[in-house]
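In: okay, predicted coordinates and the sequence, questions at the end:
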Amino acid sequence: MSDDEARGADTARLPTLEKAPGGGDGLEQSGSAADYAPTGEDDHSGKRPWSVRRVPAALVALVLLGALGLLLYDVAAVRAGRPAMAWRIWLAHQLATRHLDSPWVLAAAAVAVVLGGWLLVLALTPGLRELLPMRRTAPGVRACLDRSAAALVLRDRAMEVAGVQSVRMTVGRRKARARAFAHFRELDEVRGDLDRALGDGLAQLGLAHGLHLTVEVRRPKKG
């Protein structure tokens, strides 16, 4: 994203300045909330890649393979003139004698519904929630940015602001939040500079979808 695009990003800042009462912890606090959105339309093609989900797929495959293999062996044994296995005789008896309102039947049905719903969620959602899709600048190229890496980049930008002593930066799928401590300068001035620095940082990340930015600035506690 160019510098002109970054400067043209839409932002809305709502600054506040609060002082804690004398009975509190004695912290001054300045906070603001800003909506950042890339200029132009969102890149709807910038979607998260789908997770292959090897572990759930392997577990389901192993369970089905074991159950079907055991059932096939038992059916072949019965066809060969041998008695059925005890578990199949017990299961057939239970299915023939237990009523549908039995607690065991209801519990088994509830477990099957939960497992089925879990598998449907895995099948219909992309997963990889730690990745943020980036704007596509070339056909056939798809890029994503790890949320922890994005938080580290934004934290470095925030630490460059004069007066900032420390910053805790968190980046989610929809929001980015900065909680900073300032040891000199007015808190609202530090907050304004942080808004601008982090807004420019978000623009330069090249994300496909905008993030809601929240900035909080406080004074560190005096020992």
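Out: Arrived safely.

In: only C-alpha atoms for contact and neighbour calcs from this point on.
Out: Fine.

In: can you map out the strands along the protein?
Out: Assigned by DSSP state E, the chain shows strands spanning 16-19, 28-35, 131-133, 144-146, 164-171, 175-182, 212-218.

In: want to throw those into a markdown table with distance to Leu122 and mean neighbour count?
Out: A markdown table is the format used below for those (distance: least, C-alpha to C-alpha, whole Å; neighbours: other C-alpha atoms under 10 Å):
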| stretch | distance to Leu122 | mean neighbour count |
| --- | --- | --- |
| strand 16-19 | 43 | 14 |
| strand 28-35 | 31 | 19 |
| strand 131-133 | 17 | 22 |
| strand 144-146 | 20 | 17 |
| strand 164-171 | 24 | 18 |
| strand 175-182 | 24 | 20 |
| strand 212-218 | 27 | 22 |
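
In: right, and those - which one's nearest Arg54?
Out: Closest approach to Arg54 among the strands of the chain is made by strand 131-133 (17.8 Å; C-alpha to C-alpha).

In: what's the closest one packed up against?
Out: Packing partners of strand 131-133 (3 or more C-alpha pairs under 8 Å, 6 or more residues apart in numbering; DSSP states H and E): strand 144-146.

In: 10 Å instead?
Out: strand 144-146, helix 147-159 (3 or more C-alpha pairs under 10 Å, 6 or more residues apart in numbering; DSSP states H and E).

In: looking at those, which one is packed in the most?
Out: helix 147-159 (a mean of 18; mean count of other C-alpha atoms under 10 Å).

In: in addition, the following structure is provided for comparison:
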Amino acid sequence: MLVFEAVWIGTGHPATAWWTRLTHELASRPVDDVWVLTGAAIAAALGLWLIVLALTPGLRPQLPLRVPTDGHGRIRAVLDRKGAALILRDAALRVPGVSAARVRVRRRRVTVRADVRFRDTADVKDELTDAVRREERDQLALARTPRLAVHVHRSPT
């Protein structure tokens, strides 16, 4: 809220009444006043808490799965992104013609890069896309299906 008000005033708009009163109070009180020190301590604690929250990894390396509930409560199941990438890489390597595959799994996108030794790259790309989509649907059962990007190129022999 304070940032919004500062930007509002900085763009040439008039200050609101509460902003004017707050700046007057802060300008007229001494720095060692109890209220000024209390406000500074609260602001510092809030800033420290925001830094701690920003540095914690949270659930980013996990992908939520589609799990039916048992009726008594909510069940949460997750899959690690590296595990999902390994499953999808194995599915990509089972496609005939693919000699190497690299899979990157993110929250909203799966990127598959494959090297093709033989066969037409367009045919391999179609089969690879079908295989990875089938593996996502059947094996992974993700709660949110990520977009799929498949890149195929001929491997040097």
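Out: Yep, that arrived. This is a predicted model, so every value here is computed, not measured.

In: what lines up with Asp214 of the first structure in the second structure?
Out: Careful, residue 214 of the first structure is Thr and not Asp. Superposed on the second structure with TM-score structural alignment, Thr214 of the first structure falls opposite Ala149.

In: separation between the residue nearest the centre of the first structure and Gly172 of the first structure?
Out: Nearest to the mean C-alpha position of the first structure, counting by C-alpha atoms, centre = their mean, stands Arg129 at 4.0 Å. The gap separating Arg129 of the first structure from Gly172 of the first structure is 9 Å, by C-alpha to C-alpha, to the nearest Å.

In: who touches both of these two?
Out: Arg147 (C-alpha atoms under 10 Å, 6 or more residues apart in numbering).

In: in the second structure, what range does the longest helix along the first structure match?
Out: The longest helix of the first structure (DSSP state H) is helix 54-79. Across the second structure, nothing matches helix 54-79 of the first structure (TM-score structural alignment).

In: packing partners for that helix?
Out: Helix 54-79 of the first structure is packed against helix 86-97, helix 103-124, with contacts defined by 3+ C-alpha pairs under 10 Å, 6+ apart.

In: go through it and flag the buried ones.
Out: Asp74, Val75 (16 or more other C-alpha atoms under 10 Å).

In: trace the residue nearest to the centre of the first structure over to the second structure, please.
Out: By TM-score structural alignment, Arg129 of the first structure lines up with Arg60.

In: check Leu91 of the first structure too.
Out: Under the alignment (TM-score structural alignment), Leu91 of the first structure maps onto nothing in the second structure.

In: what sits against Leu79 of the second structure?
Out: Applying C-alpha under 10 Å, 6+ apart, the residues contacting Leu79 of the second structure are Pro61, Gln62, Leu63, Pro64, Leu65, Leu140, Ala141, Leu142.

In: surely the first one is in contact with Arg81?
Out: So the one you mean is Pro61 of the second structure. Yes. Contact status for Pro61 of the second structure versus Arg81: in contact at 5.8 Å, counting by C-alpha atoms under 10 Å.

In: closest one of the contacts of Leu79 of the second structure to Ser28 of the second structure?
Out: Using C-alpha to C-alpha, Pro61 comes nearest to Ser28 of the second structure of these, at 49.8 Å.

In: so where in the second structure does stretch 163-176 of the first structure end up aligned?
Out: Counting by TM-score structural alignment, stretch 163-176 of the first structure sits on residues 97-110 of the second structure.

In: find the nearest non-adjacent residue to Val124 of the second structure, please.
Out: Gly97 (6.8 Å; C-alpha to C-alpha, 6 or more residues apart in numbering).

In: if I look at that neighbour, how far off is Ala114 of the second structure?
Out: The spacing between Gly97 of the second structure and Ala114 of the second structure, counted by C-alpha to C-alpha, is 10 Å.

In: and for the two, which residues touch both?
Out: Thr121, Val124, Leu128, Arg154.

In: who wins for neighbours among those residues?
Out: Greatest neighbour count in these, by other C-alpha atoms under 10 Å, goes to Leu128: 26 neighbours.

In: show me what it lines up with in the first structure.
Out: By TM-score structural alignment, Leu128 of the second structure lines up with Leu194.

In: cool, and Ile87 of the second structure?
Out: Superposed on the first structure with TM-score structural alignment, Ile87 of the second structure falls opposite Val153.

In: contact partners for the closest residue to its match other than its chain neighbours?
Out: In space, and not counting its chain neighbours, Val153 of the first structure is closest to Gly201: 7.8 Å by C-alpha to C-alpha, 6+ apart. With contact set as C-alpha under 10 Å, 6+ apart, Gly201 of the first structure has these partners: Ala6, Ala150, Val153, Leu154, Arg155, Asp156, Arg157, Ala158, Asp195.
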